[in-house]
Every structure is written in structure tokens, then in C-alpha cells.
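Q: here are the coordinates; sequence isn't available:
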């Protein structure tokens, strides 16, 4: 009897599924950032919203999520925070 290799068990299929999971997590994190900014009543200009939604880098999104708790302008997500001693 012949051994049948089903597509969903193929390594390529697993790679595609993993990519989809990564993209889904990135999309969810971006939406959380936007939701948090909206809850804090911070206006998010369209270019800023587009940049957040376009990101697929989990580290970048994590940084933006951390910053979203303390900023007063959405564009501050993309700039490093100032040191407390800096004036």
C-alpha cells in the first residue's frame, strides 16, 4: 500500500501556518495599541495608524505597546523616550 503525504502534514504547510500565526499575533498587538490609544483619547493620525498596522516585527510592536501607556501624542510611539535628566 502506498503512503499518502497529506498537504497539511507537509513541512511547507506547517511553514505557511506558522507565518499566518505570526501575522495574526502582530495584527492583534497592533489593534491593542490602537485600542489603548483610543481609550486614552489620544488622536492617531492616519499615517501613524497605517505604520502601526503595517508592522510585523514583534519586538517593535512590544516597544510601541509599552510606550503607549505613557505618551500624550501618538507619534511619540516611534521616538525613544527621553532620559529623566535630559532637558
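A: Arrived safely, thanks for sending. Note that the structure is a prediction, hence the values are computed from the model and not measured.
Q: going forward, measure contacts between C-alpha atoms and count neighbours the same way
A: Noted.
Q: element containing residue 12, please.
A: Assessed by DSSP states H and E, residue 12 sits inside helix 11-39.
Q: So which elements touch that helix?
A: For helix 11-39, the elements it packs on are helix 46-54, helix 58-67, judged by 3 or more Cα pairs under 8 Å, 6 or more residues apart in numbering; DSSP states H and E.
Q: and that helix, which residues are buried?
A: 23, 26-27, 29-30, 33-34, 37 (16 or more other Cα atoms under 10 Å).
Q: here's the one I want to compare it with:
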């Protein structure tokens, strides 16, 4: 097995790939929500975009729905 093939099977590489997948899900979630609002003609200020990102990041790790609103920027 070459070094490069081994690297991609290493637990650290798998963890990094997993984080990339999670980040991709977050970005798609935010973009879909923003697209729906745009289609409906609703303007979205920057602070709302930031809040959507916070909620999407929390949604990836939430164990209950209330986790989305816990903490700062709830």
C-alpha cells in the first residue's frame, strides 16, 4: 500500500473528510433557505444570514430541537 493510500484511510483523514461533509451540509441548508426567501421576494439582511448559519451549524450537532436556540445568538 502506498503512503498516499494509507493517509486517506487514517482516522485523522477520515475525520477531516467528515467535517468537510458536515460543512457542505450546513452551506447547502443555508443556501436553500436563502433561495426560498429570495424566490418569495423577501430581502435578507446580513445579520439574518449570520443567524441562519449559526442555526444550521447547531442543527448538524443537535440532539433536541431546543439545541438550535441555546447559547449566544439563540
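A: Perfect, thanks for sending it. Keep in mind that this is a model prediction, so the values were computed, not measured.
Q: Once they're superposed, what TM-score comes out?
A: The TM-score (TM-score structural alignment, normalised by the length of structure 2) is 0.66; 60 aligned residues with a Cα RMSD of 2.5 Å.
Q: picking that back up, kindly indicate which of the buried residues of helix 11-39 of structure 1 lies nearest residue 58 of structure 1.
A: Residue 58 of structure 1 lies nearest to residue 26 out of those, by Cα to Cα, at 6.3 Å.
Q: what sits against the closest one?
A: Counting by Cα atoms under 8 Å, 6 or more residues apart in numbering, residue 26 of structure 1 makes contact with 55-58, 61.
Q: mind redoing it with 7 Å?
A: Residues in contact with residue 26 of structure 1 (Cα atoms under 7 Å, 6 or more residues apart in numbering) are 56, 58.
Q: how close does the alignment partner in structure 2 of it get to residue 53 of structure 2?
A: Using TM-score structural alignment, the partner of residue 26 of structure 1 in structure 2 is residue 26. With distances taken as Cα to Cα, to the nearest Å, residue 26 of structure 2 is found 7 Å from residue 53 of structure 2.
Q: Please apply the same query to residue 18 of structure 2.
A: From residue 18 of structure 2 over to residue 53 of structure 2 (counting by Cα to Cα), the distance is 18 Å.
Q: Ok, residue 3 of structure 2 next?
A: For residue 3 of structure 2, the distance to residue 53 of structure 2 (Cα to Cα) stands at 37 Å.
Q: Tell me which of those two has more neighbours.
A: residue 53 (17 against 7; other Cα atoms under 10 Å).
Q: Please look at that one and residue 30 and confirm they touch.
A: Yes. Using Cα atoms under 7 Å, residue 53 of structure 2 makes contact with residue 30 at a distance of 6.1 Å.
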